[in-house]
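1. can't give you the sequence, but here's the structure:
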């Protein structure tokens, strides 16, 4: 191998190493910013862990409480099967209200969830696809089959 071939080989190896390093750094940066979506049922079963994640569901009616003189707001997110209290110090969106869909980004702390970002749905007919599918799966898993009588279908059976 002559000198020019050796230089070319070192250049190719250096470029390969640099692109591998850049790929690793990008993957690590993206991994830190990923926030997975969980329902209250999944969080309470321990599937979410202590990492940063998104909590999705409906704001339970009658659960909204504001601390006087501060931005601290407490509310409960439910998926129909389980409920999880949420504490937020953020300014809530205009469309945020009880009985509406919500996605809250943050971390679980002890027996409640600390929200750092609150997103509310934009109208009364829309629910984020991720939340709707997660809530539907949770209800399918926990559906109780009732004995069917003539002319009726048991819950969870197709028509």
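-> Received the coordinates, thanks. These figures come from a predicted structure and were not determined experimentally.

2. going forward, measure contacts and count neighbours with C-alpha atoms only.
-> OK.

3. Which secondary structure state does the residue most central in space within the chain sit in?
-> Central residue of the chain (CA atoms, centre = their mean): residue 37, 1.9 Å from the mean position. Under the three-state scheme (DSSP: H, G, I helix; E, B strand; the rest coil), the conformation of residue 37 reads as strand.

4. show me what contacts it?
-> Taking CA atoms under 8 Å, 6 or more residues apart in numbering as the definition of contact, the neighbours of residue 37 are 53-56, 130-131.

5. Which of those are buried? Put it as a ChimeraX command.
-> Per 16 or more other CA atoms under 10 Å, the buried members of those correspond to this ChimeraX selection:
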select :53,54,55,56,131
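
6. which outside residues touch stretch 126-144?
-> 37-39, 41, 56-57, 79-81, 101, 121, 155-156.

7. I'd assumed residue 21 was in a helix, is it?
-> Yes - secondary structure of residue 21 (three-state DSSP): part of a helix.

8. Which parts of this structure are strands?
-> According to DSSP state E, the chain carries its strands in the segments 36-38, 53-59, 65-66, 73-78, 83-88, 101-109, 112-120.

9. just those: most buried one?
-> Per-stretch averages of neighbours, counted by mean count of other CA atoms under 10 Å, single out strand 53-59 among the strands of the chain, with a mean of 26.

10. Return the list of helices and strands in contact with that one.
-> Contacts of strand 53-59 with other secondary structure elements, assessed using 3 or more CA pairs under 8 Å, 6 or more residues apart in numbering; DSSP states H and E, are made with strand 36-38, helix 40-44, strand 73-78, strand 101-109, helix 129-142.

11. again, only using 10 Å
-> When contacts are defined as 3 or more CA pairs under 10 Å, 6 or more residues apart in numbering; DSSP states H and E, strand 53-59 sits against strand 36-38, helix 40-44, strand 73-78, strand 83-88, strand 101-109, strand 112-120, helix 129-142.

12. take a look at this one as well, against the first:
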């Protein structure tokens, strides 16, 4: 084999190997990527079916029901709500009316959570949840002005 052909074969081999490695890394990254959705987005069917994602908002008052280690509760962004089921021990900071983020999948209209995260101090809420609450409040305010007579 001529030196010229050998260099070409090595270059093609290196490029092929780099391409395969890049494809594997991107595939692993995409399969581990978890998006955040608000209850309003879930109600609008904007969530991926069969994929893990996060939902966040406030735990609706009076919605927590416990049966042993099985817990169900409702997460709301003040505009829409989604029922969440969780099998396990909840964080100590989990309370009604407080912020929560749950990770899992949507099955038959109920979010099956594998992990539940509660806020860690009095002022913290995930930025995505704050934005979802802000959008929902704006939508509620616009709906109120449309339904009030004389405006």
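-> Perfect, thanks for sending it. Treat the numbers as computed from the prediction; the structure is a model and nothing was measured.

13. Report the TM-score for the pair.
-> Their TM-score after superposition, calculated using TM-score structural alignment, normalised by the length of the second structure, is reported as 0.89; 145 aligned residues with a CA RMSD of 1.7 Å.

14. re the thing from before, tabulate the helices and strands packed on strand 53-59 of the first structure (CSV), appending distance to residue 7 of the first structure.
-> Rendered in CSV, the data for those read as follows (distance: least, CA to CA, whole Å):
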stretch, distance to residue 7 of the first structure
strand 36-38, 46
helix 40-44, 56
strand 73-78, 62
strand 83-88, 59
strand 101-109, 51
strand 112-120, 52
helix 129-142, 52
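
15. So which of those is nearest residue 95 of the first structure?
-> With CA to CA as the measure, strand 112-120 is the member of these nearest residue 95 of the first structure (5.9 Å).

16. how many neighbours does residue 72 of the first structure have?
-> Residue neighbour count, defined by other CA atoms under 10 Å, stands at 15 for residue 72 of the first structure.

17. For the closest residue to it other than its chain neighbours, the count of nearby residues, please.
-> In space, not counting the residues next to it along the chain, residue 72 of the first structure is nearest to residue 89; the distance is 4.4 Å by CA to CA, 6 or more residues apart in numbering. Close neighbours of residue 89 of the first structure, defined as other CA under 10 Å, add up to 17.

18. The second structure: which residue goes with residue 89 of the first structure?
-> Applying TM-score structural alignment, one finds that residue 89 of the first structure aligns to residue 87 in the second structure.

19. In contact with that match, which residues are there?
-> For residue 87 of the second structure, the set of contacting residues under the criterion of CA atoms under 10 Å, 6 or more residues apart in numbering consists of 66-72, 112-116.

20. repeat for residue 72 of the second structure
-> With CA under 10 Å, 6+ apart, residue 72 of the second structure has these contacts: 63-66, 83-87, 110-113.

21. In a markdown table, list these along with distance to residue 12 of the second structure.
-> As requested, the contacts of residue 72 of the second structure are exported to a markdown table (distance: CA to CA, whole Å):
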| residue | distance to residue 12 of the second structure |
| --- | --- |
| 63 | 61 |
| 64 | 60 |
| 65 | 61 |
| 66 | 61 |
| 83 | 54 |
| 84 | 52 |
| 85 | 52 |
| 86 | 51 |
| 87 | 52 |
| 110 | 51 |
| 111 | 48 |
| 112 | 47 |
| 113 | 47 |
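
22. ok, so of those residues, who is nearest residue 19 of the second structure?
-> Ranking those by separation from residue 19 of the second structure, with CA to CA as the measure, puts residue 113 on top at 36.3 Å.

23. corresponding residue for that closest one in the first structure?
-> Looking across to the first structure (by TM-score structural alignment), residue 113 of the second structure lines up with residue 115.

24. And that match, how far from residue 13 of the first structure?
-> Going from residue 115 of the first structure to residue 13 of the first structure by CA to CA, to the nearest Å gives 46 Å.

25. quick one on the thing from earlier: can you put the strands of the first structure in a markdown table and add distance to residue 6 of the first structure?
-> Rendered in a markdown table, the data for the strands of the first structure read as follows (distance: least, CA to CA, whole Å):
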| stretch | distance to residue 6 of the first structure |
| --- | --- |
| strand 36-38 | 48 |
| strand 53-59 | 49 |
| strand 65-66 | 70 |
| strand 73-78 | 63 |
| strand 83-88 | 61 |
| strand 101-109 | 52 |
| strand 112-120 | 54 |
